[in-house]
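J.: Based on what follows, work out the 3D shape:
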Amino acid sequence: MNLYLYQNQFLPKEQVSISPDDRGYYFGDGVYEVFRVYNGNLFEPEGHYRRLEKSAREVRIPLPYSLERLHQYLTELIQANHLQEGTVYMQITRGAAPRAHPFPPTHTEPVLMAFCNEIARPKSTMEQGITAITADDIRWLRCDLKTLNLLANVMAKQHALDQGAGEVILHRNGTITECSASNFMIIKEGELFTHPANNLILHGITREVVLRLARNLDIVYHERTFTIEDLLSAEEAFISGTTVEVTPIISVDGRRIGTGRPGPVTRKLQQAFEQLING
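T.: I've put the predicted structure just below:
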């Protein structure tokens, strides 16, 4: 499995050549999406395309193809690589131009690149749960845009791993936002709480799915802010994301969440998610 989509061509990885003048390399000047693939099909593609379109519009990068053509390309990429379970990574940069902060000339062609990863589902961590730590959210104020500028997320994730934790829960002055690479939810008195989908968090596609499943299961949910104190007194907590699906958090900063085991509401949502991806 080594065919990449580069512009409008399918090429072996060794033949993909990105210019050193690409603004994605210089400035992180680009947007991206990571799609889950189950049973050889893109999962929730419409949500990803909607978010991609918004991110590109907000940073003023023209999409090189229509969403319909993009979908056709990604479908062909999956088929060409015989991918059944894993992810598709796609990024679009503003293009190649001499290094300068202002936008390059309008005729500069955006650069599209995508590839497949064969990744197993995280069944062990979904079953057992993971630990987490908290840290200050010092990222910029447009976290709703899925751009290539991810150094703050990378540093936060590594900080968690250095502490022996699986994820870091970010907060701004004690108000929980999200995690380094996932959205975050808690359960209090049987009801679900998650940060509003504003500029301070990424509008996760799996987050959308979880809230939809909660509605179907008659689980009351609230998109409103909550604090570290609310988290530490919660009955359950979990993260959601393209690669982590619905993964329980069993302790935070060394303090047990609820019983210290994945809780019943989280289990219900996991089961509903399982039924969804299996058709």
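J.: all contacts plus neighbour counts: C-alpha atoms, from now on.
T.: Noted.
J.: Count the residues that sit near Glu109.
T.: Counted with other CA atoms under 10 Å, the neighbours of Glu109 add up to 18.
J.: Over to it. Which of the three states is it?
T.: The three-state assignment at Glu109 reads coil, by DSSP: H, G, I helix; E, B strand; the rest coil.
J.: Correct me if wrong: it contacts Thr93.
T.: No. Using CA atoms under 8 Å as the test, Glu109 is too far from Thr93 to be in contact (9.0 Å).
J.: which residues sit in contact with the closest residue to Ile119 other than its chain neighbours?
T.: Nearest residue to Ile119, sequence neighbours excluded (CA to CA, 6 or more residues apart in numbering): Gly86, at 4.2 Å. By CA atoms under 8 Å, 6 or more residues apart in numbering, Gly86 lies in contact with Arg36, Val37, Tyr38, Cys116, Asn117, Glu118, Ile119, Ala120, Arg121.
J.: Please generate a structure for the following sequence too, so the two can be compared:
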Amino acid sequence: MSRIVYVNGDYLPEEEAKISIFDRGFLMADGVYEVTSVLDGKLLEFEGHLNRLKRSLSELDMAQPPQFDDLLEIHRKLVADNDVTEGGVYLQITRGAADRDFAYPKDATPTMVLFTQSKVVEHAPAAQTGIKVISIEDIRWGRRDIKTVQLLYPSMGKMMAKAAGKDDAWMVEDGEVTEGTSNNAYIVKGNTIITRALSNDILHGITRASVLRYAREAQMRVEERSFTIEEAQAADEAFITSASTFVMPVVEIDGEAIGEGAPGAHAKRLREIYIEESRKRAV
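T.: The predicted structure is shown next:
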């Protein structure tokens, strides 16, 4: 059976879903998105994703769609209709359809689409083994804090990693790590977790904020600053966070094993805490 998806107010089978060829998300990548994880059929950190979505729209001077206030209900209905117990809900809003022009249209109605994806997230095999990453130059635009659909270079980065026989890539700008292709990056030295400070250079991760809060509550020291690949290779541990991977250990960077080359204690414990606390707060 095909999935039920949502397009501008309608729930319909995915085969019947259509948007205009003039949609600016298609023509200009003029759109934003969010991915909310689902565990036990419930939404994780929905409020955080909604607040970031509002910020992304505001930063791009993009109007909220007419159905914006119904987003929680829409998410829940899609999860129920598609019988999703574990996975995620993808949401995308674009500026809408208008004749092609670089200038923003004055009267376009925003396009809003959502769909679900079922996949294993809590017991993902990679969480037990850790992932291996390569480093690549970060050549993205300067407003990475806005969660836009401009994902071509991150896709290229993942393909570079795949071609190298690895799992993902960490991006480097001016000699320092910014973030992963679709995640925030961390290293651990002693009892100190180190991750780049928030700015326009990186996405303000919802999972990142929660994990750092839980780390501090667990008496782990947190230092928000930049670090190099060389510093990461000499660290005791490394890991990434994202809505779809939670906390995922990194065991190798550019061919160099991190620590003992296996998931470290901090990453494993933070993953446990994150899942436990997120499950409590799920809606």
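J.: Please work out the TM-score for the two chains.
T.: Remark: TM-score between the superposed chains equals 0.96 [TM-score structural alignment, normalised by the length of the first structure]; 278 aligned residues with a CA RMSD of 1.3 Å.
J.: and the closest residue to Thr147 of the first structure other than its chain neighbours, which of the three is it?
T.: Closest residue in space to Thr147 of the first structure, ignoring its immediate chain neighbours: Val31 at 4.1 Å, by CA to CA, 6+ apart. Three-state assignment for Val31 of the first structure (three-state DSSP): strand.
J.: Val31 of the first structure against Gly95, yeah?
T.: No. Using CA under 8 Å, Val31 of the first structure is not in contact with Gly95; the gap is 11.6 Å.
J.: The aligned partner of Gln91 of the first structure in the second structure: neighbouring residues, count only.
T.: In the second structure, Gln91 of the first structure lines up with Gln92, judged by TM-score structural alignment. Gln92 of the second structure is flanked by 19 other residues according to other CA under 10 Å.
J.: With the one 5 residues further on instead?
T.: Applying other CA under 10 Å, we find 21 residues neighbouring Ala97 of the second structure.
J.: any idea how far Glu272 of the second structure is from the nearest residue to it once chain neighbours are set aside?
T.: With sequence-adjacent residues excluded and distances taken as CA to CA, 6+ apart, Ala97 of the second structure is closest to Asp23, at 3.8 Å. According to CA to CA, to the nearest Å, Asp23 of the second structure stands 41 Å off from Glu272 of the second structure.
J.: If you count surrounding residues, which of those two has more?
T.: Asp23 (22 against 14).
J.: Tell me the counterpart of that one in the first structure.
T.: Asp23 of the second structure maps onto Asp22 in the first structure, by TM-score structural alignment.
J.: For that match, list the residues it contacts.
T.: Taking CA under 8 Å, 6+ apart as the test, what Asp22 of the first structure contacts is Thr93, Arg94, Gly95, Ala96, Ala97.
J.: before we move on, what about Glu86 of the second structure?
T.: Taking CA under 8 Å, 6+ apart, we find Glu86 of the second structure in contact with Ser37, Val38, Leu39, Asp40, Gly41, Ser118, Lys119, Val120, Val121.
J.: would TSV of those with distance to Thr178 of the second structure and secondary structure be doable?
T.: Shown next, in TSV, are the contacts of Glu86 of the second structure (distance: CA to CA, whole Å; DSSP: H, G, I helix; E, B strand; the rest coil):
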residue	distance to Thr178 of the second structure	secondary structure
Ser37	24	strand
Val38	27	strand
Leu39	29	strand
Asp40	33	coil
Gly41	33	coil
Ser118	29	strand
Lys119	28	coil
Val120	27	coil
Val121	25	coil
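J.: Out of those residues, flag the one nearest to Leu212 of the second structure.
T.: Using CA to CA, Ser37 is the member of the contacts of Glu86 of the second structure that sits closest to Leu212 of the second structure, with 18.4 Å.
J.: Skip the chain neighbours and tell me the closest residue to Tyr38 of the first structure.
T.: Glu85 (5.0 Å).
J.: roughly how far apart are the one you found and Asn199 of the first structure?
T.: 31 Å.
J.: Thr247 of the first structure now?
T.: According to CA to CA, Thr247 of the first structure stands 24 Å off from Asn199 of the first structure.
J.: Which one's more surrounded, the two?
T.: Thr247 (27 against 13).
J.: Average offset of the helix or strand harbouring Val247 of the second structure relative to the first structure?
T.: Assigned by DSSP states H and E, Val247 of the second structure belongs to strand 246-253. The superposed strand 246-253 of the second structure is, by mean CA distance after the TM-score superposition for the first structure, a mean 0.9 Å from where its aligned residues fall in the first structure.
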